[in-house]
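[1] Sequence and computational prediction follow.
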Amino acid sequence: MKRFLVIVLDGFGIGHMKDAEKVRPQDVGSNTCKHILEKKEKLKLPNLERLGLMNALGEEVSSMKFSSNATFGRAELMHFGADTFYGHQEIMGTNPKMPIKEPFYKAAERVYEALVKEGYKVEYVYGKRGKYLKVNNALTVADNIEADPGQAYNITSALDVIPFEEVLKIGKIVRSKVYVSRVITFGGKNVTIEDILSAEEEKENGYIGINAPKSGVYNEGYNVIHLGYGIDPEVQVPTIMGKAGMKVTLIGKVADIVINDYGKSITGVDTEEVLKVTIDELNKMEEGFICTNVQETDLSGHSENVEAYANKLEIADKYIGEIMEMLKDEDILLVMADHGNDPTIGHSHHTREMVPILVYGKNVNKVELGTRETLSDVGATVAEYFNIISPENGISFLKEIRK
């Protein structure tokens, strides 16, 4: 019996990628890990230090030192930009594909035709320049007005009127006809279609959508699934394992953004809560794969709050230490990130940074894994560990770490 646990410290990068100068010049100079440690000189993360965080960073900072007994490396982002959704798809074995940016009104007609063909009642809702769709008098399909323009479409639904399973079915039809980064299917209870329509907002250049917080869909019975461009769950680790009859548990934000039809998905945001749930699920699981996302580090980066970021790291470090003590002989723990989010860089967005790869287990070799070309090397390693079909992308480093 063996278990593989991945903990993603969301947004905890270790230095800007070389291509940032060309593709994201605003991120040049970013180094989330280093800059937090420099600002918080007394911050001590003993378990991450033991795992080789400073080794992966490549230098000692403040009170944090190199580990002489670590298995570590770093990974570049193969996905464009610096994105939590695509970062986790990449971790699970996807080779990310480049979407386009397009206001929904340009895609509305082909979505309308596809939904009508499937028997749905579809109506246009018009703004000054843009337009969106109302479907079955239960949901809207429109621009996501909170994200960067043209990056995502929202399907905002009243779950007292339509079950979420049907919303997701509609979402998959929409996804098949559009080329933007994400189609986000979500809804809440105790909300009417009138509540949703009354939260309509229109922006420049024909972007029109629903202000989700204003609509009330977050308040009660909220449910969400993100559908990404070029994402095929069939070639990702959770689906491959699930179809093979193996247990997969996703915890935290990863539960919202990675398809896990055959396993268990547990949402959550609070750092202590998601890590306590991780420990509970690890205790219950005799064999299988767990992936946990610690989201509050990323949220602290967005708020440019070094103090909050350091606090969340301290909490995560404590529970990582407890998990290390729980591991059995064949178990493997891997701690990593999905991109950077440097709270000191001068803007509140993700930063295109390399991420640490820190591996621990009683039967793990103490080796340097170098710089991996993609986060998918993690998914490929998980697949080889469980002797299942390899995912779409990535090169396993299992043979390097195994004694």
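    Ah, there it is.
[2] C-alpha from now on. contacts and neighbour counts both.
    OK.
[3] residue ranges of the strands in the stretch 101-250 of the chain, please?
    122-126, 131-135, 139-143, 152-158, 182-188, 200-202, 208-210, 223-228, 248-251 (DSSP state E, counting those that start in this stretch).
[4] Make JSON lines out of those strands and add distance to T32 and mean neighbour count.
    Listed next are those as JSON lines, based on distance: least, Cα to Cα, whole Å; neighbours: other Cα atoms under 10 Å:
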{"stretch": "strand 122-126", "distance to T32": "43", "mean neighbour count": "15"}
{"stretch": "strand 131-135", "distance to T32": "39", "mean neighbour count": "23"}
{"stretch": "strand 139-143", "distance to T32": "31", "mean neighbour count": "29"}
{"stretch": "strand 152-158", "distance to T32": "27", "mean neighbour count": "28"}
{"stretch": "strand 182-188", "distance to T32": "26", "mean neighbour count": "25"}
{"stretch": "strand 200-202", "distance to T32": "35", "mean neighbour count": "16"}
{"stretch": "strand 208-210", "distance to T32": "33", "mean neighbour count": "28"}
{"stretch": "strand 223-228", "distance to T32": "26", "mean neighbour count": "21"}
{"stretch": "strand 248-251", "distance to T32": "23", "mean neighbour count": "24"}
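[5] need those strands in JSON lines with distance to T278, can you?
    JSON lines is the format used below for the strands of the stretch 101-250 of the chain (distance: least, Cα to Cα, whole Å):
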{"stretch": "strand 122-126", "distance to T278": "42"}
{"stretch": "strand 131-135", "distance to T278": "38"}
{"stretch": "strand 139-143", "distance to T278": "34"}
{"stretch": "strand 152-158", "distance to T278": "30"}
{"stretch": "strand 182-188", "distance to T278": "25"}
{"stretch": "strand 200-202", "distance to T278": "38"}
{"stretch": "strand 208-210", "distance to T278": "34"}
{"stretch": "strand 223-228", "distance to T278": "21"}
{"stretch": "strand 248-251", "distance to T278": "7"}
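[6] right, so of these, which gets closest to A70?
    strand 248-251 (25.8 Å; Cα to Cα).
[7] what sits up against that closest one?
    With contact meaning Cα atoms under 8 Å, 6 or more residues apart in numbering, strand 248-251 is reached by 238, 241-242, 260, 262-268, 274, 277-278, 281, 288-293.
[8] C-terminal to it, which secondary structure element comes first?
    Downstream of strand 248-251, the first helix or strand assigned by DSSP states H and E is helix 254-257.
[9] Show me what that next one is packed against.
    Packing partners of helix 254-257 (3 or more Cα pairs under 8 Å, 6 or more residues apart in numbering; DSSP states H and E): helix 84-91, strand 223-228, strand 264-266, strand 288-294.
[10] Share the number of residues neighbouring Y262, please.
    Number of residues near Y262 (other Cα atoms under 10 Å) recorded here: 18.
[11] How about it: what's its closest non-neighbour residue?
    G242 (4.9 Å; Cα to Cα, 6 or more residues apart in numbering).
[12] Might you report the residue contacts of the one you found?
    Here G242 is in contact with V248, N260, D261, Y262, G263 (Cα under 8 Å, 6+ apart).
[13] now the longest helix along the chain, how far from the chain's geometric center?
    Looking across the chain with DSSP state H, the single longest helix is helix 306-326. The chain centre lies 19 Å from the centre of helix 306-326; the measure is Cα atoms, centre = their mean, to the nearest Å.
[14] next, the one to line up against it:
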Amino acid sequence: MFKRIIIIVLDSVGIGALPDAQEYGDEGTNTLVHIATARGRLNVPNLGSLGLGLIDSIAGVAENIIPKACYGKMAEISKGKDTTSGHWEIAGCPVFKPFPVYPEGFPLDVIQLFTKYTGLKVLGNKAASGTEIIFEYGEEHLRTGFPIVYTSADSVFQIAAHEDVIPLKRLYELCTITRTKVCIGQHAVGRIIARPFIGSSGHFVRTPNRHDYSLEPAGETMLDRLKDAGLSVIGVGKIGDIFAHRGLTESHPTKSNQDGMETTTILLNQTEKQKHNSLIMVNLVDFDSLYGHRNDVNGYAAALEQFDENLGQMLPYLKDDDLLIITADHGCDPTANGTDHTREYVPLLAYTPNLAYKNIAGKALGIRTSFADIAATILDNFHLTPLPYGSSFLHDIPG
């Protein structure tokens, strides 16, 4: 049994279109492969040594190797391609009824409820890129004080506001009101997102003070089951927000991928000293929010290479009774038309130093039929009752 399991979710790092991708307008997408091809090569030697290049052919990533980790890819059975459904499925709670989306903006009754409970009119109310909409409505927002409301192809109600016009405390209050009184019933979107920004007209920039207000998972998750069994369940980054802070014993919000990896390394040292069973679940959102949605291929590639460097620094802190799982929650191919998430397989890398200690190569885990296989594996490891979805690959990990 592994004492600690660490899941790192590379937000939006997909690895090829799912068979039903055409239903989402995403046929032919492949976030990792297309980034590497457009860039010429991807320099990720640590991920490569684990077996990333054995999942798919990625320019610059070694394929003729003996992998240090077990490797494969996972299909999503949830309906959708967003952060919430992806993470919930990883935790064993797939989403079979899609969250509502509003490609034409929110209906009048939703906006009227927002105004009724907040006392504020809104600007925008359409599907848009987060950076573009603050440039479009930023000046009017400064003049009127009205928040900018927008959505995307995902099930989100986003509220953008300048931090000097609507202070963070008030912006978070507006989001809480929206979560509890506005986006309810048939309009219960997956997430309400605070999108603060700063700067002057023509020079607006979003700040790291984003905050997500998610629905609670519709069913039990592995986080709930682990916490109820007395394990430490630690969320890093957006994990607390995504699960509505349910099933966690600790939550550590972060400001960036770098901060997320540094926080995880610190937690590895702390939990080692505490000597108890634990799960650390990490979300690294910069790939998605800063690069995927902005079609920034070079920025995305650089972020992957920076993560790989951080991974190399973190790996020595793992013990032989640790299991590291690296995966993603959906795709966001920056070379595709549009700026939205893409319906893709996600990579699966399962690494334990025990393989290296025993000079055992990682093995292929194949194409998994659900992200929930991760939850099944973790519950299997800690000898807990399985959830209805997912198949464990615990006993496919040699050693």
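    Structure's in. What do you need? Every value quoted in this text rests on a predicted model; they were computed, and no experiment measured them.
[15] Out of the strands of the stretch 101-250 of the first structure, which gets nearest to T381 of the first structure?
    When the strands of the stretch 101-250 of the first structure are ranked by proximity to T381 of the first structure (Cα to Cα), strand 248-251 comes first, at 15.1 Å.
[16] so where is the closest one in the second structure?
    Under TM-score structural alignment, strand 248-251 of the first structure corresponds to residues 233-236 of the second structure.
[17] Average separation of that stretch from the aligned part of the first structure, please.
    Average distance, stretch 233-236 of the second structure versus aligned residues of the first structure after superposition (mean Cα distance after the TM-score superposition for the first structure): 1.3 Å.
[18] distance between that stretch and the chain's centre?
    Taking mean C-alpha positions (Cα atoms, centre = their mean), stretch 233-236 of the second structure and its chain are 14 Å apart.
[19] before we move on, the earlier item: select, out of the strands of the stretch 101-250 of the first structure, the one closest to E49 of the first structure.
    Of all the strands of the stretch 101-250 of the first structure, it is strand 248-251 that lies closest to E49 of the first structure, at 24.0 Å by Cα to Cα.
[20] so where do the strands sit in the stretch 301-403 of the first structure?
    Using DSSP E, counting those that start in this stretch, the strands of the stretch 301-403 of the first structure run over residues 332-336, 355-360, 368-372.
[21] how about CSV for those strands, with distance to L139 of the first structure and mean neighbour count added?
    Formatted as CSV, the strands of the stretch 301-403 of the first structure follow (distance: least, Cα to Cα, whole Å; neighbours: other Cα under 10 Å):
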stretch, distance to L139 of the first structure, mean neighbour count
strand 332-336, 37, 23
strand 355-360, 38, 28
strand 368-372, 43, 17
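[22] could the ones you listed go into CSV alongside distance to L133 of the first structure?
    Shown next, in CSV, are the strands of the stretch 301-403 of the first structure (distance: least, Cα to Cα, whole Å):
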stretch, distance to L133 of the first structure
strand 332-336, 40
strand 355-360, 40
strand 368-372, 43
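[23] Find the nearest non-adjacent residue to the residue mapped onto P356 of the first structure from the second structure, please.
    Alignment note (TM-score structural alignment): P356 of the first structure maps to P347 of the second structure. Spatially, and ignoring its direct neighbours in sequence, P347 of the second structure is nearest to K73 (4.4 Å; Cα to Cα, 6+ apart).
[24] Now that neighbour: which helix or strand?
    strand 70-74.
[25] what's stretch 311-328 of the second structure aligned against in the first structure?
    Counting by TM-score structural alignment, stretch 311-328 of the second structure corresponds to residues 320-337.
[26] Centre of the chain to the matching stretch, how far?
    On Cα atoms, centre = their mean, the centre of stretch 320-337 of the first structure falls 20 Å from the chain's centre.
[27] Pull out the buried positions in it.
    Buried residues in stretch 320-337 of the first structure, counted by 16 or more other Cα atoms under 10 Å: I320, G321, I323, M324, L327, D331, I332, L333, L334, V335, M336, A337.
[28] Which one of the residues you listed is nearest to E194 of the first structure?
    Using Cα to Cα, those come closest to E194 of the first structure at A337, 40.4 Å.
[29] which residues does that closest one contact?
    V8, L9, D10, G11, F12, G13, V355, P356, I357.
[30] before we move on, back to that, my read: the residue nearest to P347 of the second structure touches F371, true?
    No: judged on Cα atoms under 8 Å, K73 of the second structure makes no contact with F371 at a distance of 9.1 Å.
[31] Tell me which of the two has more neighbours.
    Between K73 of the second structure and F371, F371 has the larger neighbour count (other Cα under 10 Å), namely 32 against 26.
[32] For the more buried one, give me its contacts.
    F371 of the second structure touches M74, A75, E76, I77, G86, E89, I90, G92, G390, counting by Cα under 8 Å, 6+ apart.
[33] Would you check how far apart the equivalent of it over in the first structure and G93 of the first structure are?
    Using TM-score structural alignment, the equivalent of F371 of the second structure in the first structure is L375. As for L375 of the first structure, its distance to G93 of the first structure is 8 Å (criterion: Cα to Cα, to the nearest Å).
[34] What is the burial count for the nearest residue to E344 of the second structure once chain neighbours are set aside?
    Take E344 of the second structure and drop its neighbours on the chain: the residue closest to it by Cα to Cα, 6+ apart is A17, 4.3 Å away. Other residues within reach of A17 of the second structure, judged by other Cα under 10 Å, total 22.
[35] likewise A21 of the second structure?
    Neighbours around A21 of the second structure, by other Cα under 10 Å: 18.
[36] same thing with T71 of the first structure?
    For T71 of the first structure, the neighbour count with other Cα under 10 Å is 26.
[37] correct me, but it touches P356?
    No: with contact defined as Cα under 8 Å, T71 of the first structure does not reach P356; the gap is 10.8 Å.
[38] residues touching the nearest residue to G240 of the second structure once chain neighbours are set aside, list them.
    Among residues not flanking G240 of the second structure along the chain, S251 sits closest, at 5.8 Å (Cα to Cα, 6+ apart). Applying Cα under 8 Å, 6+ apart to S251 of the second structure gives the contacts I234, G235, V236, G237, I239, G240, H245.
[39] repeat for G60 of the second structure
    A36, G40, R41, L42, N43, V44.
[40] Just the buried residues of those.
    A36, R41, L42, N43, V44.
[41] Report the separation between the last one and T37 of the second structure.
    Spelled out, it's V44 of the second structure. From V44 of the second structure over to T37 of the second structure (counting by Cα to Cα), the distance is 14 Å.
[42] cool, and L223 of the second structure?
    Between L223 of the second structure and T37 of the second structure the computed distance is 37 Å (Cα to Cα).
[43] which of those two has more neighbours?
    Comparing L223 of the second structure with T37 by other Cα under 10 Å, the one with more neighbours is L223, at 27 against 13.
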